[in-house]
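Novice: build me a model:
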Amino acid sequence: MNHQNTAGERGNALLAELNTLDNVSLDHIDLNSCRLHSLPESLKHFTGARVLSVYDNDLTDLPEWFWEFQQLRVLNLSANRLSRLSEGLERLHLLEMLDLGHN
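Specialist: Take a look at the predicted model:
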C-alpha cells in the first residue's frame, strides 16, 4: 500500500470515528493531499464547519449533500479535477473565499 492511499484511509477513518461521538462539532476541516476520489460520506455529519479544505485530491465532482455546508466561510477545492459545480453553490450564502485554482 502506498503512502498516498494510507493518508486517505486515515482521513476517512478519523471522520468515521468522530461521527460516533455525541455532540462533536468541527469548525475547520482539512483533508488536503489525501488522494480522495470522492468526499467521505461521514463528512456530511459536520455541516456546521466554517472552513473546509480539500486541496490536492482527485475529486471530479461533489455529492449533492455537500451543499448542506451552509456555514462555510472558506472553501478550498483547488488542485482537484473538478470541471463544474452544481447550482448548489448558490446555497453557500456565507462563503467569503472560494479557491478553485488548478482544476
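Novice: CA atoms for contacts and neighbours, from now on please.
Specialist: Will do.
Novice: surely residue 18 is within a strand?
Specialist: No - counting by DSSP: H, G, I helix; E, B strand; the rest coil, residue 18 is not part of a strand but helix.
Novice: Proceed likewise with the subsequent sequence, for comparison:
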Amino acid sequence: MRRAVAARVRGVRTAYRDRYGRRVRELASVLDGDDDEVTVSPWRLRLPRTVVVAAARSRGLEPVGGVAALAQRGPWLEPMRFARVQSHVSRPDGVR
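Specialist: Next comes the predicted model:
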C-alpha cells in the first residue's frame, strides 16, 4: 500500500518539476543574456512575478526603479524591467 502512495507522490513531483522546469529554463535563457537591461513578460512565461524577481536578483539584476516600481503595476499587465547592478570598486583613501 505504501509503495503505491509513494509512486503517486513521486509522479506528481516529477510532473510538477517538468512543467515548471521548462518555464524556468526559458526565463533563465532570457536573464542570462549579455544585455545590461532585460525586459521580462511574466504572462508569456506563465510564472509568478515573485519567481521572476528572485531569479533576476540571483543573476545580479535589479528592478529598474526599485521594487516599488514593480508593485505599482498590475500583477500581469506590465512587463518587468531589470538592469545589471554595476559594482563600483572603491579605492582606499589617498590613492589617486
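Novice: TM-score for this pair?
Specialist: Remark: TM-score between the superposed chains equals 0.37 [TM-score structural alignment, normalised by the length of structure 2]; 54 aligned residues with a CA RMSD of 3.3 Å.
Novice: hey, where'd the helices end up in structure 2?
Specialist: Using DSSP state H, the helices of structure 2 run over 2-31, 42-45, 49-58, 66-72.
Novice: save those helices as a markdown table, and put in distance to residue 82 of structure 2 and mean neighbour count too.
Specialist: A markdown table is the format used below for the helices of structure 2 (distance: least, CA to CA, whole Å; neighbours: other CA atoms under 10 Å):
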| stretch | distance to residue 82 of structure 2 | mean neighbour count |
| --- | --- | --- |
| helix 2-31 | 9 | 13 |
| helix 42-45 | 13 | 15 |
| helix 49-58 | 7 | 16 |
| helix 66-72 | 9 | 12 |
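Novice: the ones you listed: which one's closest to residue 84 of structure 2?
Specialist: helix 49-58 (9.2 Å; CA to CA).
Novice: what is that closest one packed up against?
Specialist: Here helix 49-58 of structure 2 touches helix 2-31, strand 61-63, going by 3 or more CA pairs under 8 Å, 6 or more residues apart in numbering; DSSP states H and E.
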